[in-house]
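Undergrad: Dropping a prediction and its sequence here:
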Amino acid sequence: MPNDFLSDPLWYKDAVIYELHVRSFYDANNDGFGDFAGLCEKLPYLDALGVNTLWLLPFLESPLKDDGYDTADYFKVLPIHGDLSDFQKFMDEAHDRGMRVITELVLNHTSDQHPWFQEARDPNSDKHDWYVWSETDDKYEDVRIIFTDTEESNWTWDAKAQKYYWHRFFSHQPDLNFDNPEVRAKMKEVMFFWFDMGVDGLRLDAVPYLYEREGTSSENLPETIDYVKELRAAIEERYGPGKVMLAEANQWPEDTLPYFGEDNDGTSTGVQMAFNFPIMPRLFMALRRENRRPFVEMLERTRGIPEDAQWAIFLRNHDELTLEMVTDEERDYMYNEYAADDRFRINVGIRRRLTPLLEGERKRIELMNAILFSLKGSPVIYYGDEIGMGDDPFLGDRNGVRTPMQWSPDKNGGFSRAPHHKLFMPPINRGEYAFDVVNVEDANNDPHSLLHFMRRLIALRQQHKQVFGRGTLELLPVENPSILAFVRQHEDTSILVCANLSRYAQPVELPSHSAFADAVPVELFGQSPFPAFEDESSYTITVGPHGFYWFKLVSQDELDRRALADPEPATASHSNSNLPVFSVQEGLQNVLIPTMARGRHPERFAAELPEFLQCQRWYGSKGQSIDDVEVEDALRLDTDPVVYLSIIRVHHGDTSELFTLPLSTLPGKEGDALLEEHPDAGVIWLNTDAQEEHLLVYDASVTDGFWSTLYRWWRNDERGRSLQGVYEARQTSSLDTAVDPGTIRLFSGEQSNSSAVVDDASFVKLYRRLEEGVHPEQELLAHLTEHEFSFTPRLHGTIDFHDHDRTYTLGIVQEALDLDTDGWTYALQSARRFLERVAQTPLPEDAAQPPFLGPTHALQPPVWMENVAPELLSVAEVLGVRTAEMHRVLAKGTTDALHPVDAPSDLGSVLRRSIWDEAKATRDLLDDHDAPESLDDDVSWNVLLRHLTALSDHTASCQHIRLHGDYHLGQILRADGEFYILDFEGEPARSLDERRRPNNALRDVAGMLRSMEYAVFSAWKRYDGDDPYAADWVHTLLRWLNVTFLDAYADTAEDDAFLLPRESRYLYLWAYLVEKALYEVRYEINNRPSWAWLPLRGLHRLLDAAPEAESAFQNGTTADDHEASSFSGSR
């Protein structure tokens, strides 16, 4: 909100007021009653709605016989809502958001439980004269009874006082005696108390009834007007201008106007605002009669208020739709049309909310709101009307329109977690307005909802607040009685409003007007220019059934300057960015949501994504050219700041892939600062009508705010509907941490996904590449958690997207570990220490070495190797044991997806063909990318093929189980001296079906052995120095690491059905190592081309070692029978 709203003394002219009941809004402590803590929690929702002023219904100490209008203490908050400190916190937070606050001051009467009245019942008390007493009940006989359906008299006998006391409302609400100067002074003190608390305005409830005089109606008496003016003068003397009084004077216009007062200079001396009660029922009457006459007649009668005064205008509120200011005939008509069922009639009015009053007809609801927001005055929205809440006729009095706010389809409509019987009032839980049908959550996620319409309507009014809040209103004399047409003008700005009250399309011929001269009407919602007006001639348009237009009248020159047609994206002038600029009306939704976009912005936004994607570490298809990108879907997770979770489809030739892309916005300088830190995170800049600065659209995953939003969304078990499907959060285990996160730690660097740690307790992972089906990590973590495997984090929950009959896992939440370091870093550091220890030192002359593959029960690592590589050998042994333990738990699966299966009898042939196909694909990729290091010639590939033939005739005898699937040191965490296994996604380049398929356990073993080689080679490459002995040490170390790992693994899993027999184990392991190395080559070329040398070197080593593995198989011997031999020919 602009800062001038909190400093402008005429702020109330620009106010968009939201009326709410603290008790009905949100229950933060789950005792069944709404409270100020709950209201604070929901301020972001109100901020996003666009309202800038909150009007709170009574919240003071009260016995609640009249919903708080029976005050028992003017200086205390009703405990169920909190206390004064809670109220002060709310005031501070509202002001921080640029919002003003109006509260209730019930001047006329108190509760009969108020200490003042209890004391006043004693005729000898000093306070006896604070109330109006009489020996008889025949005084003021000319005064009407307001609640004719419950009260027979305005007098009630008090046995203790032995007198009658006066009450204009219910008998439990005795009227104060304003003829007593002590009462007038005390009520002034009450007013000062709340203004001192920071309140911006007070609604003077029942203000017309302060004084009583014989022979009069005792309403709107001169004494009342004088006291109001006395209050105004006292307020301005104490606070200066800006504190507002809002009169609740349910009177005819001529009786309400005096409350404003008017000085000689035309400014007000009484209240600054008053409710325009008479205009409300006539607007509904005009709509039903499809004739503007009842409305415009009353509109003319409410003119003539002081220049600085303002009407508060509304469609519905917490009371009945009053029919006091209509004729008897009109009252009967309104009852028959809007309340044919007597249950909806109360006192002299109709107790219905807006949406059921208009029979849920969306076009009529939009029309009535559009008229309201374009009239002269400050509009008031009654809580829940923005989402179309209904009412409950079975609740007594006016409680049927005061039911709890409906936040979600969950228990009690999301209002409270208290048991149903403890709620102060039941939410609407049946029929078309039940909370599982009408609620904020569903409305927020439906871009076509009434809520979104109201946000746009409010935003448009605020963009033109000067003309709507302070401009003149001139009715146009059009012939068609079904059309309401008028011009709003302020200085050089003119807006034409045309509204069709008929259920049928209607033509309207607009007469010539000075505002139309040389003007082009531009429809504000779509920014579409209509044909220009012609000089001195009428202008004809057609308005659809219950339709309306807001036209801004602009010159042709201005239209040309604004370039309303979609421009080609400009380039941002920001110092850190050459990103394109898109001009949109509201914000990010205009480029993400097709139904909220204008022109080709979604297509143009998508056209910017290929360049953006090529810079992202998580984008795993850099080796393929991008033909096209589409935004498949998007869901808004939050509005302050706006956060969307979008799904994009990337096309490569005949194939395509889905990716998640979280997006948010930041204004100019903040956007520049983000780009300084994350130069590849920006996508585009937005130039919006609502913001003075450009907005940067960026990948939200680089900021803490996104992870806080996503975590909160998950913790609340949110469920959001988009254009294409449903997004659903699900918790699988309970957490003790707060719903609102405190600390966020982002994980960056070499990841295929995005992740963060929340409050050091939860690890949140967002999958970037999406595929249909249950994600393997979700399945495996759930299984390992269920079987209490101690060396992997527990699964806490998931986030899924359901598109009709398809499901995609978007992310998971799991236990966060107290990280010391990851396995890769630990191994790399250990390898560097190893190289430092052996620097410039030859291997011992008697350095026996184990074979490249196979256990060596006869040979333990020699002392000299343990002395130089203790950390790495320890890692290899521990991980060998942990890997086998993990496989043993995974082999316990009982569901179809997790149950072990027998290995195919032709496993060797299948594996040979698969590896050869991968070899050909790898060779083609190397040729296409001119790799920095490649195999020398086709001879090497032929050697590979020749050694693979040994697999063809072998029958495997083992079971296949679900695997980790992408097993390497980077998936290991070291915490508290122990190693934990993470990331059960499988290899990102493989399809989801492949990753979920049971396979040979040696694939995981091969992955870890390859990773250890990665770590040692990486350390060697970075090792500074020309050491002639380093190569021998490195290759010897790798052999001992292999043997140590395999020994530990086999000792743990030797008797399990998933482990191949010894006589075939090592040939298959060699094949899986080759398969893994081929995959690594392709992965590195597509993602990190500068790393491709490492798996290529490993592939050379494997080809050199092939005879060892083949020999072990052909001879049917174990590696125990092999004599140690020196390593030769290694690259």
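TA: All right, it came through fine. Numbers count the residues shown, from 1 in each chain.

Undergrad: Every contact and neighbour count from this point should use C-alpha atoms.
TA: Fine.

Undergrad: Show me where the stretch 151-300 of the chain has its strands.
TA: Ranges of strands in the stretch 151-300 of the chain, per DSSP state E, counting those that start in this stretch, are 155-158, 163-166, 201-205, 244-247, 273-275.

Undergrad: Ala827 is nearest to which of those?
TA: strand 201-205 (66.8 Å; CA to CA).

Undergrad: helices or strands next to that closest one in the packing?
TA: strand 100-106, strand 244-247 (3 or more CA pairs under 8 Å, 6 or more residues apart in numbering; DSSP states H and E).

Undergrad: contacting residues around the last one?
TA: The reference is to strand 244-247. For strand 244-247, contacts defined as CA atoms under 8 Å, 6 or more residues apart in numbering pick out 12, 200-205, 207, 232, 259, 271-275.

Undergrad: Which other helices and strands does the lengthiest helix in the chain contact?
TA: Longest helix in the chain by number of residues (criterion: DSSP state H): helix 1062-1087. Helix 1062-1087 sits against helix 907-929, helix 1002-1022, helix 1093-1114, with contacts defined as 3+ CA pairs under 8 Å, 6+ apart.

Undergrad: helix or strand right after the shortest one?
TA: The one in question is helix 1002-1022. helix 1030-1053 (DSSP states H and E).

Undergrad: in that next one, what's buried?
TA: Within helix 1030-1053, the residues scored as buried using 16 or more other CA atoms under 10 Å are 1030, 1033-1050, 1052-1053.

Undergrad: between it and helix 1093-1114, how many degrees?
TA: 50 degrees (axes from the mean of the first three to the mean of the last three CA atoms, to 10 degrees).

Undergrad: Let me have the helices and strands packed on strand 201-205 in JSON lines, adding mean neighbour count and distance to Leu46 as columns.
TA: Below are the helices and strands packed on strand 201-205 laid out as JSON lines (neighbours: other CA atoms under 10 Å; distance: least, CA to CA, whole Å):
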{"stretch": "strand 100-106", "mean neighbour count": "22", "distance to Leu46": "12"}
{"stretch": "strand 244-247", "mean neighbour count": "25", "distance to Leu46": "21"}
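
Undergrad: putting a second one here so we can go through both:
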Amino acid sequence: MQNNNQQPWWKNSVVYQIYPRSFQDSNGDGIGDLQGIIDRLDYLEELGIDAIWLSPVCKSPQDDNGYDISDYMDIDPMFGSIKDMENLIARANEHNIKIILDLVLNHSSDEHSWFVEAKKSKDNRYHDYYVWRDGVKGELPNDMKACFGGSCWEWVEDLGQYYFHLFSVKQPDLNWDNPKVREEIYNMINWWMDKGVGGFRLDVIDQIAKEPDLKITNNGPKLHDYIREMSRETFQKGDLITVGEAWGSTPSLAKLYSNPDNSEFSMVFQFEHIGLDQEEGKEKWDLAPLDFIKLKKVLSKWQVALHGYGWNSLFWNNHDLPRIVSRWGNDKEYRVESAKMLATVLHCMQGTPYIYQGEELGMTNVKYQVDEYRDIETLNIYEERTQKGYAKEEIMKSIYAKGRDNARTPMQWDSTDNAGFTKGEPWLKVNPNYTEINAELALKDDNSIFNYYKKLIALRKQYPVIIDGKFELLLEEDPNIFAYTRTLEDTELLVICNFYGETIGCTIPEQYKKDKELILCNYKQSVSEEVLQPYEARIYLMK
């Protein structure tokens, strides 16, 4: 078998995503902070993770919860200080945990000093740091729409120009065609590398080479030139994990992004599987039942295509997505079983698994009144669809299913007030089920979702076949079972999962009925080898 020690460290690792605002508040202001994360490092070490991906903590007016950065080289006071960040990096290292920073390089805040200067005149040295078009007020350069609603173009009266913003009007897009912008960005990345961070997650990085006049936003013609230049000037100088968020990625593009020659990133987040429960060609709010057969084929396609050529990011959840146990599991009577099953499907594949905070506890979606939500996208879609005449019940059904605040409710630590997240008033309401679902209870229960995740993480360290093995999907057209094998030289794993809530027959091919050892199951006891209980998951080592 291949020696895992010869691998880049991140191939053998599991990453835990923290949304700092919602993780742990240390000073009673109702907002999570860096000191709160330091206070919970023992918990994360117990889970067994290797790195923390921090959603943005840089200085920001918080128009889009930190994805609008006003100073890339300072920490927002709500989270702490640069000193706190240096302390977090050092303390995490003591727990053998690396810190991955979330960098937003497609756009800045309109309150960044560059943009403040850029708006002063067309001759200002910072003006060309952003994307501008001459025009006439009321006559937009084109009809491109921003992701958070409205036009991509915003008029600035004093300049007689429009600036381009793919997201909020307070998030003007940076002009990557300007070499001075790129140089500023590379200097900043190297500054963070000198601070000892273990890597970077690059927000919407496939948008940086946009061509607005041609209505091209992602995968612009210069994209890979820019990424390779950035990698040469920064990432390749250290032993880092780098992951690009690329909604428009395909397997062939991912082979470029995650080429083993290290010329771009370690891996990308692709989202093809994430869109399988919405109406085709429509928005995420237009709900449709999950196409399970397609889900299997999509995940299999990425496993097979990247094997030996690139690297997968494995995830069900993040700060922008609803809780997976509510989305594709059963967050009522089979919450524990379905959460473990979904984890099994993912963690035995090839790639780096990402656990989003609370996923290891089986935290669930919420149903709030509209004025209790804080997410700009959720509030905008409510307003937009109300104006279009959608029924309130229909809009709220979509928000309950897909709203981003589902993932952003405070972490559920214990059954004390506000789930142990804060002694103050939480910035976002805590999920009322925290008295039954919390870390304190999970740590005491040998059969908890948390302890199951620990076992999955340990298996990844134990079996090189999970890192390097070839993937083969079984029972491709079976409407209930997600089954596959992983094979490396003389080692073969068989993973069998019942994706739904009915007891069914286990129809695995004849050759897999031979001698095998059950190394993990999400039930204390199977009924029999031929029967799968609701959401049952098994991992076998073939003899």
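TA: That came in fine, so what should we check first? These numbers come from a predicted model, not from an experiment.

Undergrad: care to give me the TM-score?
TA: TM-score of the superposed chains, computed with TM-score structural alignment, normalised by the length of the second structure, equals 0.82; 488 aligned residues with a CA RMSD of 2.9 Å.

Undergrad: of all the helices and strands packed on helix 1062-1087 of the first structure, which lies closest to Glu885 of the first structure?
TA: Closest among those, using CA to CA: helix 1002-1022, at 12.4 Å.

Undergrad: what range in the second structure matches the closest one?
TA: Alignment note (TM-score structural alignment): helix 1002-1022 of the first structure is unmatched in the second structure.

Undergrad: Would you mind getting the angle between that helix and helix 1062-1087?
TA: 60 degrees.

Undergrad: Leaving out sequence neighbours, find the closest residue to the residue nearest to the spatial centre of the second structure.
TA: The centroid of the second structure falls nearest to Asn318 when counting by CA atoms, centre = their mean (3.7 Å). Nearest residue to Asn318 of the second structure in three dimensions, chain neighbours excluded: Tyr356, at 5.5 Å (CA to CA, 6 or more residues apart in numbering).

Undergrad: What distance do you get for Val181 of the second structure to Lys255 of the second structure?
TA: From Val181 of the second structure across to Lys255 of the second structure, the span is 27 Å (CA to CA, to the nearest Å).

Undergrad: When those two are compared, which one has more neighbours?
TA: Lys255 (22 against 17; other CA atoms under 10 Å).

Undergrad: Is the nearest residue to the more buried one once chain neighbours are set aside within a helix or a strand, and which one?
TA: Sequence neighbours aside, Gly310 is the residue nearest to Lys255 of the second structure in space, at 5.1 Å (criterion: CA to CA, 6+ apart). Assigned by DSSP H and E, Gly310 of the second structure belongs to neither a helix nor a strand.

Undergrad: What segments of the stretch 751-900 of the first structure are strands?
TA: 754-758, 762-766, 769-770, 795-803, 806-815, 821-822.

Undergrad: among the ones you listed, which is nearest Phe415 of the first structure?
TA: strand 795-803 (23.6 Å).

Undergrad: Which part of the second structure matches that closest one?
TA: Going by TM-score structural alignment: strand 795-803 of the first structure matches no residues.

Undergrad: Name the residues of that strand that are buried.
TA: Here strand 795-803 of the first structure shows 795-802 as buried, counting by 16+ other CA under 10 Å.

Undergrad: just stretch 670-680 of the first structure next, same as before
TA: Applying a neighbour-count criterion of 16+ other CA under 10 Å, one finds 671-672, 674-675, 680 buried in stretch 670-680 of the first structure.

Undergrad: about what we covered before: Gln88 of the first structure: which of the helices and strands packed on helix 1062-1087 of the first structure is closest?
TA: Comparing those under CA to CA, the one sitting nearest is helix 1002-1022, at 58.8 Å.

Undergrad: if we can go back for a sec, if I look at the residue nearest to Lys255 of the second structure, how far off is Ala146 of the second structure?
TA: From Gly310 of the second structure to Ala146 of the second structure the distance is 32 Å (CA to CA).

Undergrad: Compare the two and say which is more crowded by neighbours.
TA: Gly310 (26 against 16).

Undergrad: Pull the contacting residues for that one.
TA: 254-260, 267.

Undergrad: Just the closest of these to Ile52 of the second structure, please.
TA: Nearest to Ile52 of the second structure among the contacts of Gly310 of the second structure, with distances taken as CA to CA, is Met267, at 15.9 Å.

Undergrad: In the first structure, what sits opposite the closest one in the alignment?
TA: Match for Met267 of the second structure (TM-score structural alignment): Met273.

Undergrad: How about Asn187 of the second structure?
TA: So Asn187 of the second structure corresponds to Glu189, using TM-score structural alignment.

Undergrad: Kindly report the same for Phe499 of the second structure.
TA: Using TM-score structural alignment, Phe499 of the second structure sits opposite Leu501 in the first structure.

Undergrad: same thing with Asp110 of the second structure?
TA: So, by TM-score structural alignment, Asp110 of the second structure is matched to Asp112.

Undergrad: which non-adjacent residue is nearest that match?
TA: Closest to Asp112 of the first structure by CA to CA, 6+ apart is His172, at 5.2 Å.

Undergrad: Tell me which residues touch that neighbour, please.
TA: His172 of the first structure neighbours (CA under 8 Å, 6+ apart): 65, 70, 111-112.

Undergrad: Switch those over to TSV; also include distance to Leu925 of the first structure, secondary structure and neighbour count.
TA: As requested, those are exported to TSV (distance: CA to CA, whole Å; DSSP: H, G, I helix; E, B strand; the rest coil; neighbours: other CA atoms under 10 Å):
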residue	distance to Leu925 of the first structure	secondary structure	neighbour count
Lys65	81	coil	13
Asp70	82	coil	26
Ser111	85	coil	27
Asp112	89	coil	20
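
Undergrad: mind listing the helices for the stretch 551-700 of the first structure?
TA: 556-562, 589-592, 601-607, 609-613, 668-677 (DSSP state H, counting those that start in this stretch).

Undergrad: before we move on, what about the stretch 201-350 of the first structure?
TA: Using DSSP H, counting those that start in this stretch, helices in the stretch 201-350 of the first structure cover 222-239, 253-256, 279-289, 293-301, 328-338.

Undergrad: Then the stretch 401-543 of the second structure?
TA: Going by DSSP H, counting those that start in this stretch, the stretch 401-543 of the second structure shows helices at 405-408, 439-444, 449-462, 464-468.
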